[in-house]
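A.B. asks: Here is a sequence together with a model predicted from it:
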Amino acid sequence: MHAQNDLNGAPLAKLALEDGSIYSGKATGALGEVTGEVVFNTAMTGYQEILTDPSYCGQIVTMTYPEIGNYGVNEADVEHRKPALSGFVVRESSRIDSNFRSEGGLSDYLRKHNVVAIAGVDTRALVRRIRETGAMRGVLSTTDLDDASLVAKAKASLGLVGRDLVREVMPAQQSKWEHGLDEWTQVGASAAAGNQPHVVCLDFGMKWNIPRHFHARGNRVTILPGTTSTEEILATQPDGVFLSNGPGDPEPLEYAHKTISELLPQVPVFGICLGHQLLALACGAKTFKLKFGHRGVNQPVQDLETSKVEITTQNHGFAVDEDSLPSCLEITHRNLNDNTIAGLRHKESGAFSVQYHPEAASGPHDSHYLFEKFQAMLAGAVKG
């Protein structure tokens, strides 16, 4: 079918959920049809970072804030080479981009990167439905506007459980990262390259602000695909290994479980988000799917050692099952909204992880200390 237009000439669009719910609006990005798990993010800003976060692969993302796009987009704030999400849903897409850093409008950016998007949706009703029922499969279309057809397609689409989405977003080969953070002084960057700690990032769909943090602290940074073997990783002579964020279900990634379990006795390990889940699985724990996940920049987490509360950026739909934790893992942080595990430490090796994003792009900077903690571990490895 061809796209249909409203009275003002804007292409019509519809979002259908597997439970039969239909949400109508108008296209504000590329034309076409996509399927994915429909989720929501509560952030007021950071829509460009959300669009380019590889962790959203396989998902149709709904923004709860009513107007999106008012400060435009730019190339400096992207978190990956291109958007990986399936689709984008907003209440209103701003027709004006007003910011001195803006290089263009949101709708043009969506069309440029072939992201199917819909505006004019009652996002409050949609989010209420997701919170009550849980994240659901959906279809977003500008070409098929028949309700029954769309619901059937949503029911027939693939879910996230049991799928390896990492292979769709991870890099194909090894690379070096040489970009820092504009607002940071590169501590130790003037030192001889051979004396700089070497961080190897296993990329399962990594946000670029993470290697920016490592490089800004004076480290040499090498990025390897998440499927890289233990032998290949150790051949690069890392002082520490980072386990990145990424999309989907962590349990099917058995290659990562094996590699991480082999690395634990040999090098310091730091995991974020999917990397946190993979560390737990490598140690014998289990994970489970959350009802509607944690996605936003205002999630409260408590550090159990200091009792301090951090406001954190989060984006995940799975969590570590506390009842399955082996004795070698200790809980270090908790999500105060639902008491799920938000951080772990390995009691017998230099490994720790968190179920949130301390690189804060976008979001609060409360958790930057975790990079300093890993930095101290790297320094110890270099001296050793």
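C.D. replies: Ah, there it is.
A.B. asks: can we go C-alpha only for contacts and neighbour counts from here?
C.D. replies: Will do.
A.B. asks: Ser107 belongs to a helix, doesn't it?
C.D. replies: Yes. Under DSSP: H, G, I helix; E, B strand; the rest coil, Ser107 falls within a helix.
A.B. asks: What is the neighbour count of it?
C.D. replies: A count of nearby residues for Ser107, using other C-alpha atoms under 10 Å, gives 20.
A.B. asks: Asn315 contacts Leu290, doesn't it?
C.D. replies: No. Applying C-alpha atoms under 8 Å as the test, Asn315 and Leu290 come out as separate, 11.6 Å apart.
A.B. asks: Comparing these two, which residue is more hemmed in?
C.D. replies: Set side by side, Asn315 and Leu290 show more neighbours around Asn315, with 25 against 15, by other C-alpha under 10 Å.
A.B. asks: where does that one land in three-state SS?
C.D. replies: strand.
A.B. asks: Need the three-state assignment for the residue lying closest to it once chain neighbours are set aside.
C.D. replies: For Asn315, ignoring the flanking residues on the chain, the nearest one in space by C-alpha to C-alpha, 6 or more residues apart in numbering is Arg295 at 4.3 Å. Following three-state DSSP, we place Arg295 in the strand state.
A.B. asks: The closest residue in space to Met377 that isn't next to it in sequence: what's it in contact with?
C.D. replies: The spatially closest residue to Met377, leaving aside those adjacent along the chain, is Pro268, at 6.7 Å (C-alpha to C-alpha, 6+ apart). Shown in contact with Pro268 (C-alpha atoms under 8 Å, 6 or more residues apart in numbering): Asp239, Gly240, Val241, Ser349, Gly350, Ala351, Phe374, Met377, Leu378, Ala381.
A.B. asks: gap between Pro268 and Thr259?
C.D. replies: Distance of Pro268 to Thr259, computed by C-alpha to C-alpha, to the nearest Å: 14 Å.
A.B. asks: Which neighbours do those two have in common?
C.D. replies: Common neighbours of Pro268 and Thr259, using C-alpha under 8 Å, 6+ apart, do not exist here.
A.B. asks: alright, now check it against this:
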Amino acid sequence: MLQRKKASLLLEDGSLFHGFSFGAEIPTQGEIVFNTGMMSYPESMTDPSYAGQVIVFTYPLIGNYGVPAQKREHQIVQNMESEKIQCRAIIVAEYSDHYAHPTAAKSLEHWLKEEKISALTGIDTRALTKKLREHGTMLGKIIFDTPLHEPFLDPNEQNLVASVSTKQRIVYGDGPFHILVIDCGIKHGILRSLSRPDTTLIRVPWDYDFTDEIEMYDGIVISNGPGDPKMCDKTIQHLRQAIQTYIPLFGICLGIQLLALAAGANTYKLKYGHRSQNQPCIDLITKRCFITAQNHGFAIEKNTLPESWNTWFINANDGTIEGIQHATKPIFAVQFHPEACSGPKDTSWLFDYFLQEIKKYKQQQTVLTQPHG
């Protein structure tokens, strides 16, 4: 192992974990969360849902396949989930100095330093994860020679969505079906899954007011994103008007929470969240179980959904709500990531289902607008 600078993780309860730096030597702080996935650290680190957070990777060896060069097609990143690292820092048990993979363009260490992101190795991640499971998600600071004297700041008290959402309108494709994509911190995997020869995606900021032009679109997607959904008051207000119509709506991750709040339900913070690629979810209609990729710290409170809404999926581990749908309208949402990236694609059919609903809606609108007599 190379000679590395000593660094530590200080938790808000005073616990101290000692290790070594292998990223940028910049003191930082955030919400400490753990990810139990065995692979795909570049995808996780570039997921905007991790904004404000420090990721603890529970898999013991990280960095052994390096980092690929970023690939783009039609303005969409093809092999990562955004254009840059989104988390505040990462913590691993053992960083691999040596890497090998046909697509690797640089080491994880080089990438971290390039993007000025802190990282610790040599940490007892088993003990740290057990602590987070027992006590719940905690705030923490990565410190070097001198303590970080700033008070602990909870990122969930900020509007993190505003910091990761697009600042301008972006159009992808030129197909006949026009889909409005509300960007609350969207993963590019969702854009890749929606980009098809027959779709045009119109990606807009989180607070974009589309209510006066809703007839211009054939469907609406509400993306994933970081933080407390209740911070997105403008999005909730716009969705409250949208669900009064019959336009197809599809919410993903944060999107399900925003849709639920717009419908009148409540959300709450989970003890330590769901962050892995192996979360089992049960379809309450078919009774089938799907393995899903997840990354969220909030959920819908049971028994708060209005009567016009049904629970569609539940988590087989803890029974939390993982999917909802309107009883009479083509409006639905899931807490997991059907695009995976990374993870199993067991539920990628949901994108096909959404596009089928869009086609039905488009046909109905065509019939209604045709002259009679």
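C.D. replies: Structure received. Just so it is clear, the structure is predicted and the values come from calculations on it, not from any experiment.
A.B. asks: Can you give me the TM-score here?
C.D. replies: In this superposition the chains share a TM-score of 0.92, using TM-score structural alignment, normalised by the length of the second structure; 355 aligned residues with a C-alpha RMSD of 1.6 Å.
A.B. asks: The residue nearest to Asn315 of the first structure matches what in the second structure?
C.D. replies: Structural alignment (TM-score structural alignment) places Arg295 of the first structure against Arg275 in the second structure.
A.B. asks: so which of the contacts of Pro268 of the first structure persist in the second structure?
C.D. replies: Of the contacts of Pro268 of the first structure, the ones still in contact in the second structure (both residues aligned by TM-score structural alignment, their matches' C-alpha atoms under 8 Å) are Asp239, Gly240, Val241, Ser349, Gly350, Ala351, Phe374, Met377, Leu378, Ala381.
A.B. asks: Quick check, the second one in contact with Val199.
C.D. replies: It refers to Gly240 of the first structure. Yes. Gly240 of the first structure is in contact with Val199 according to C-alpha under 8 Å; the separation is 5.2 Å.
A.B. asks: Now check the first structure for the residue matching Ile324 of the second structure.
C.D. replies: Superposed on the first structure with TM-score structural alignment, Ile324 of the second structure falls opposite Leu344.
A.B. asks: repeat for Leu120 of the second structure
C.D. replies: That one, Leu120 of the second structure, aligns with Ile118 by TM-score structural alignment.
A.B. asks: Identify the residues contacting that match.
C.D. replies: Ile118 of the first structure touches Ala13, Lys14, Leu15, Gly25, Lys26, Ala27, Thr28, Gly29, Phe88, Val89, Val90, Leu140, counting by C-alpha under 8 Å, 6+ apart.
A.B. asks: Identify the residue of the first structure aligned to Ile91 of the second structure.
C.D. replies: Mapped onto the first structure by TM-score structural alignment, Ile91 of the second structure lines up with Val89.
A.B. asks: Does the spatially closest residue to that match that is not a sequence neighbour lie in a helix or a strand, and which?
C.D. replies: Nearest non-adjacent residue to Val89 of the first structure, counting by C-alpha to C-alpha, 6+ apart: Thr62, 4.5 Å away. Secondary structure from DSSP states H and E places Thr62 of the first structure in strand 59-63.
A.B. asks: Over in the second structure, find the residue span that strand aligns onto.
C.D. replies: By TM-score structural alignment, strand 59-63 of the first structure lines up with residues 53-57 in the second structure.
A.B. asks: Could you measure from the equivalent of Lys234 of the second structure over in the first structure over to His368 of the first structure?
C.D. replies: Counting by TM-score structural alignment, Lys234 of the second structure corresponds to Tyr255 in the first structure. From Tyr255 of the first structure across to His368 of the first structure, the span is 30 Å (C-alpha to C-alpha).
A.B. asks: Could you find the closest non-adjacent residue to the residue minimising distance to the centre of the first structure?
C.D. replies: Geometric centre of the first structure, nearest residue: Ser55, 3.4 Å, by C-alpha atoms, centre = their mean. Computed as C-alpha to C-alpha, 6+ apart, the closest residue to Ser55 of the first structure that is not its neighbour in sequence is Pro247, at 3.9 Å.
A.B. asks: same question, Cys341 of the second structure
C.D. replies: Gly189 (6.1 Å).
A.B. asks: ok, the match of Lys234 of the second structure to Ser229 of the first structure distance?
C.D. replies: Tyr255 of the first structure sits 8 Å away from Ser229 of the first structure when distances are taken as C-alpha to C-alpha.
A.B. asks: ok, these two, which is more surrounded?
C.D. replies: Applying other C-alpha under 10 Å to Tyr255 of the first structure and Ser229 shows that Ser229 carries more neighbours, namely 18 against 13.
A.B. asks: ok, the more buried one - contacts?
C.D. replies: Ser229 of the first structure is in contact with Thr259, counting by C-alpha under 8 Å, 6+ apart.
A.B. asks: ok, it to Glu254 of the first structure distance?
C.D. replies: To Glu254 of the first structure, Ser229 of the first structure is 12 Å away according to C-alpha to C-alpha.
A.B. asks: how close does the nearest residue to Val267 of the first structure once chain neighbours are set aside get to Leu304 of the first structure?
C.D. replies: In space, Val267 of the first structure comes closest to Gly240 once its chain neighbours are excluded; the distance is 5.5 Å by C-alpha to C-alpha, 6+ apart. Noted for Gly240 of the first structure: a distance of 25 Å to Leu304 of the first structure, by C-alpha to C-alpha.
A.B. asks: more crowded one of the two?
C.D. replies: Taking other C-alpha under 10 Å, Gly240 of the first structure and Leu304 do not tie; Gly240 has more neighbours (26 against 13).
A.B. asks: Trace that one over to the second structure, please.
C.D. replies: When the second structure is aligned by TM-score structural alignment, the residue opposite Gly240 of the first structure is Gly219.
A.B. asks: these two touch, right, that match and Pro176?
C.D. replies: No. Using C-alpha under 8 Å, Gly219 of the second structure is not in contact with Pro176; the gap is 11.7 Å.
A.B. asks: Please identify the buried residues of whichever helix in the second structure runs longest?
C.D. replies: The longest helix of the second structure (DSSP state H) is helix 349-369. Judged by neighbour count using 16 or more other C-alpha atoms under 10 Å, the buried positions of helix 349-369 of the second structure are Leu350, Phe351, Phe354, Leu355, Glu357, Ile358, Tyr361, Lys362.
A.B. asks: cool, stretch 314-328 of the first structure as well?
C.D. replies: With burial defined by 16+ other C-alpha under 10 Å, the residues of stretch 314-328 of the first structure counted as buried are Gln314, Asn315, His316, Gly317, Phe318, Ala319, Val320, Asp321, Leu325.
A.B. asks: Counterpart of Ser157 of the first structure over in the second structure?
C.D. replies: Matched to the second structure by TM-score structural alignment, Ser157 of the first structure sits across from Phe152.
A.B. asks: Fine by me, thanks again.
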